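Asker: Sequence plus the predicted model coming up.
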Amino acid sequence: MSLSVSVQHGFPDFSLDVAFKAPPGVTAIFGQSGSGKTTLVNAFSGLLRPNSGRISVDGRELFDSTAGRWIPTHRRKIGYVFQEGRLFPHLSVRQNLLYGHWFAKRHGTADFDHVVEMLGIGPLLARRPAKLSGGEKQRVAFGRALLSAPRLLLMDEPLAALDESRKLEILPYLERLRDETEIPIVYVSHSVAEIARLATTIVVLKDGRVVRCGPAAEVLGDPAIAPTLGVRGAGAVLSARVVAHHADGLTELAIGTGQLFLPRIPSPVGARIRVRIAAQDVMLATSRPRDISALNLLEGTVREVRMGVGPGAIVTIGIGTQTVLSRVTRRSCEALELAPGKPCFAIMKSVAVAPDDIGT
């Protein structure tokens, strides 16, 4: 199910003017505070009626100012997951889920057992929300939203209130939700790691405008948006295949004609995964280095050198059909004579890639 959005709305001190189209999957809305993420989500949900524009989900118009069409919130069939689960405290997990299932029976269909299995919440059904961890509450909130048989699922920073260990617990379930349902998902976040792992399409907002929109790997691999992502957010997403699990605890991945060694990944041999490599963790060399501890050397060619406003620069390295970004200094660029077309090696430590930067 695809999304088509063109929305214009003005406030006294802010204006939103956004237009984009997205294919099926997870559409991540990324931006810093004040970029317009919440305003856009409120337009999707019907909590805000824009001054003008059009919003369509799989051809069904939720809003069209030209035609005078406006579907109120309660008729949009949208599931909404907030930063906190907002479960009914006096009901058990089963009863919270059945609340959504009851709604679905009136307005559509939903498979209770499949949703429970997909989110791994079977052992929680008899508990009350007070007896759940933060991650468990969010999984139940996802289930309740799904069981309402929505045509669109909105997630407004659903992991923002969780610590890192709970986020790592939740992310695999979100990947299953993305891969096993046909419901379009609009996922709002300011976490680059989350959107790199989950997004099919990324829409980058700044000051109420779209500065970049496209497939996740293309957007995150674009050095032009590095300032928007932040110094530590800049990086690229690589598509890889698990080749082997070695006895020393490393997993070998195939990256086109190259290979990566990372700490053990819980995916079977042959599985396709995506890996986010932060630009600040990539060193460059113009000749093959010897006698170094880093295990990962990807041979490629410089595609672009983009100078920053300070002493830094972002270098784009082509690795076959994929790209890697490296954040280096201007002085290093000059010393290595880096320029488009120059062969080089991208060097990465195996332990530099965090577990939440690896997804299916």
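Answerer: Sure thing, it's come through.

Asker: alpha carbons only for contacts and neighbour counts from here, please
Answerer: Noted.

Asker: From what I see, Leu119 and Gly143 are in contact.
Answerer: Yes - Leu119 lies in contact with Gly143 (C-alpha atoms under 8 Å); the separation is 7.1 Å.

Asker: Measure how buried Asp111 is and give me the count.
Answerer: As a burial measure, Asp111 scores 12 neighbours (other C-alpha atoms under 10 Å).

Asker: For it, give me its contacts.
Answerer: Leu147 (C-alpha atoms under 8 Å, 6 or more residues apart in numbering).

Asker: mind listing the strands for the stretch 51-200 of the chain?
Answerer: Ranges of strands in the stretch 51-200 of the chain, per DSSP state E, counting those that start in this stretch, are 52-57, 60-64, 69-70, 78-81, 152-156, 185-189.

Asker: what about the ones you listed, which gets the closest to Cys213?
Answerer: strand 185-189 (13.6 Å; C-alpha to C-alpha).

Asker: How about residues contacting the closest one?
Answerer: With C-alpha under 8 Å, 6+ apart as the test, strand 185-189 has contacts from 25-31, 37, 152-157, 178, 195.

Asker: which residue sits closest to Arg54 in space, ignoring its chain neighbours?
Answerer: Of all residues not flanking Arg54 in the chain, Asp64 sits nearest, at 4.3 Å (C-alpha to C-alpha, 6 or more residues apart in numbering).

Asker: Surely the one you found touches Val57?
Answerer: No - at 12.0 Å, Asp64 does not count as touching Val57 under the criterion of C-alpha under 8 Å.

Asker: quick revisit: looking at Leu119 and Gly143, which one has more neighbours?
Answerer: Gly143 (29 against 20).

Asker: Distance check, the more buried one against Arg166.
Answerer: 17 Å (C-alpha to C-alpha, to the nearest Å).

Asker: Which residue ranges of the stretch 251-360 of the chain form helices?
Answerer: 330-336 (DSSP state H, counting those that start in this stretch).

Asker: ugh, wrong one, I meant the stretch 1-150 of the chain
Answerer: 37-45, 93-107, 112-119, 134-146.

Asker: Wait, Lys206 touches Gly31, no?
Answerer: Yes - Lys206 lies in contact with Gly31 (C-alpha under 8 Å); the separation is 6.2 Å.

Asker: what's the overlap in contacts for those two?
Answerer: With C-alpha under 8 Å, 6+ apart as the test, Lys206 and Gly31 both reach Thr228.

Asker: So which of those two has more stuff around it?
Answerer: Gly31 (24 against 18).

Asker: Apart from its neighbours in sequence, what residue is nearest that one?
Answerer: Distances taken as C-alpha to C-alpha, 6+ apart put Leu205 closest to Gly31, at 5.0 Å, once the chain neighbours are dropped.

Asker: Put this next to the previous one:
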Amino acid sequence: MSGRGDLQVRVAQMQGIPLQAQFQCRAGELLAVVGPSGGGKTTLLRMIAGLNQPQSGEIRCGGQLWFGPGVNLSPQQRHLGYVPQHYGLFPNLSAQANVMAGLDHLPKSQRQPRARQWLERVNLQGLPERLPHQLSGGQKQRVALARALAREPSVLLLDEPFSALDRETRERLYIELARLKSQLQIPVIMVTHDINEALLLADKLVLVSGGQILQQGEPRQVLLKPRNEAVARQMGLRNIFDATVLHYDPEQKLQWLQFGEQQIACDAPPGEAPGSRVRWVIPNQGIRFNAISSGRLSRSYNKLSVTIDSLLVMGESVRLVASIAGVAYQLQAELPLHLVQKLALTAGQQTDVALKSELIHLLEAE
């Protein structure tokens, strides 16, 4: 099929919603565009779909130019699959007829078999004659997905595809999408405001805010090495603190920091002068509440004395908040309930935590 291959996007506009973005999504990859409401996510998706026209830039898929100087292909010419936020189903058409409505490029004799095949592939066999109002939210989402995929599109675009669904249905569809993604071998672009959804499904992450890309890359890389505080907060990281640079130890390749009344080490390269103030962040997996041998400190662990302020049980996990001597902001951690019970952690208790030096990350000044 012409146009099948990697998707390359470079767009800019100053009018309306200002937006500047450049990224690539390879065939077989799922790229998640994540950001707050009004940040430009849906506008970007509509530009790729050919529903909005950027002021400048280029959009290419495979060897085909979709948008550029003197070129602006229609959505039909781009031959893509698009699943809008609220499914976009025709209320008076059955599930099967809704899928067939996206197949007007095929001969009539091929439309019904193709529609049934895709309803089966998204596990909706037995429901082809049901109208949208007779389907659950998850089933409607599957019909919308089947309609988009039955076109055998060059690119699949998903706009907040799971936002209207309950948690259990969302998780079933996550598994479904992950399975389909490995079979499709086309670029998949998903817009979402849910960072956990993006971390679970995406091969690549693009963080957007105020019409600008804050950072892009593999989800785990962005999570562990956010460029600045804005990125860290958008990634849901809560433990962001100030410290003062003490010195760099070239032998151990450790940067030493004064943090409240204690000293901590991190794996940051030399850069900041002694006495400089820095902002740093640590993800939840960098905070350990395991028993620590007395006085032990290595490249992996910094021992930190804390006082537990509160414990909030949330099903099988516990949200813990603790104070650190000489530090204005509290430490927040999420722990498995069984570990909290095993360590007998209680509010008001003083205990030690370990901070993994390799997961302490210094942030760029904004």
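Answerer: Cool, got the structure. These figures come from a predicted structure and were not determined experimentally.

Asker: TM-score of the superposition?
Answerer: Once superposed, the chains reach a TM-score of 0.64 (TM-score structural alignment, normalised by the length of the first structure), with 265 aligned residues with a C-alpha RMSD of 3.6 Å.

Asker: Just give the number of residues close to the residue nearest to Arg54 of the first structure.
Answerer: 18.

Asker: OK, contacts around Phe44 of the first structure?
Answerer: Shown in contact with Phe44 of the first structure (C-alpha under 8 Å, 6+ apart): Ile55, Leu62.

Asker: Ignore what I typed, I meant Ala226 of the first structure.
Answerer: Gly233, Ala234, Gly235.

Asker: Need the counterpart of the second one in the second structure.
Answerer: Per TM-score structural alignment, the equivalent position to Ala234 of the first structure in the second structure is Leu237.

Asker: And its match, how close does it get to Leu362 of the second structure?
Answerer: For Leu237 of the second structure, the distance to Leu362 of the second structure (C-alpha to C-alpha) stands at 13 Å.

Asker: between those two, which one's more packed in?
Answerer: More crowded of Leu237 of the second structure and Leu362, by other C-alpha under 10 Å: Leu362, with 24 against 18.

Asker: In contact with the nearest residue to that one once chain neighbours are set aside, which residues?
Answerer: Here the nearest residue to Leu362 of the second structure in space, its sequence neighbours aside, is Trp280; by C-alpha to C-alpha, 6+ apart that works out to 4.4 Å. Each residue near Trp280 of the second structure by C-alpha under 8 Å, 6+ apart is listed here: Ile240, Phe241, Asp242, Ala243, Ile360, His361, Leu362, Leu363.

Asker: Next, the buried residues of the helix or strand where Trp280 of the second structure lies.
Answerer: For Trp280 of the second structure, the host element (DSSP states H and E) is strand 277-281. Across strand 277-281 of the second structure, burial judged by 16 or more other C-alpha atoms under 10 Å covers Val278, Arg279, Trp280, Val281.

Asker: nearest to Gln24 of the second structure, of these?
Answerer: So of these, ranked by how close each gets to Gln24 of the second structure (C-alpha to C-alpha), first place is Val281, at 28.2 Å.

Asker: quick one: what's aligned to Gly135 of the first structure in the second structure?
Answerer: In the second structure, Gly135 of the first structure lands on Gly138 (TM-score structural alignment).

Asker: hang on, that match packs against Ser163?
Answerer: No - with contact defined as C-alpha under 8 Å, Gly138 of the second structure does not reach Ser163; the gap is 10.8 Å.

Asker: Quick check: closest non-adjacent residue to the counterpart of Arg179 of the second structure in the first structure.
Answerer: By TM-score structural alignment, Arg179 of the second structure lines up with Arg176 in the first structure. The shortest distance from Arg176 of the first structure to any residue other than its chain neighbours is 6.9 Å, reached at Met118 (C-alpha to C-alpha, 6+ apart).

Asker: how about that neighbour, what's its match in the second structure?
Answerer: In the second structure, Met118 of the first structure lands on Arg121 (TM-score structural alignment).

Asker: Give me the more crowded residue out of Gly138 and Ser163 of the second structure.
Answerer: Each of Gly138 of the second structure and Ser163 had its neighbours counted (other C-alpha under 10 Å), and the higher figure belongs to Gly138 (18 against 14).

Asker: Can you check which part of the first structure the one helix or strand Arg319 of the second structure maps to sits on?
Answerer: Using DSSP H and E, Arg319 of the second structure falls within strand 317-324. Aligned using TM-score structural alignment, strand 317-324 of the second structure spans no residues in the first structure.

Asker: Of all the residues in that strand, which ones are buried?
Answerer: Val318, Leu320, Val321, Ala322, Ser323, Ile324.

Asker: what's in contact with that strand?
Answerer: Counting by C-alpha under 8 Å, 6+ apart, 260, 304-313, 329-337, 340 sit against strand 317-324 of the second structure.

Asker: Among those residues, name the buried ones.
Answerer: Members of the contacts of strand 317-324 of the second structure classed as buried by 16+ other C-alpha under 10 Å are 260, 304-311, 330-335, 337, 340.

Asker: mind listing the helices for the stretch 151-300 of the second structure?
Answerer: Using DSSP H, counting those that start in this stretch, helices in the stretch 151-300 of the second structure cover 167-184, 195-201, 219-224, 229-234.

Asker: As CSV, those with distance to Gly81 of the second structure would be great.
Answerer: Converted to CSV, these look like this (distance: least, C-alpha to C-alpha, whole Å):
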stretch, distance to Gly81 of the second structure
helix 167-184, 12
helix 195-201, 18
helix 219-224, 24
helix 229-234, 28
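
Asker: So for Leu103 of the second structure, which of the ones you listed sits nearest?
Answerer: Smallest distance to Leu103 of the second structure across the helices of the stretch 151-300 of the second structure (C-alpha to C-alpha): 17.7 Å, for helix 167-184.

Asker: what's the mean distance for the closest one versus the first structure?
Answerer: Here the mean offset of helix 167-184 of the second structure against the first structure after fitting is 1.5 Å, by mean C-alpha distance after the TM-score superposition for the first structure.

Asker: can you tell me which residue is nearest the centre of the second structure?
Answerer: Ala198 (2.6 Å; C-alpha atoms, centre = their mean).

Asker: give me every residue that touches the counterpart of that residue in the first structure.
Answerer: Alignment note (TM-score structural alignment): Ala198 of the second structure maps to Ile195 of the first structure. By C-alpha under 8 Å, 6+ apart, the contact list for Ile195 of the first structure reads Ala28, Phe30, Ser189, Ile202, Ala216.

Asker: Nothing else from me, thank you.
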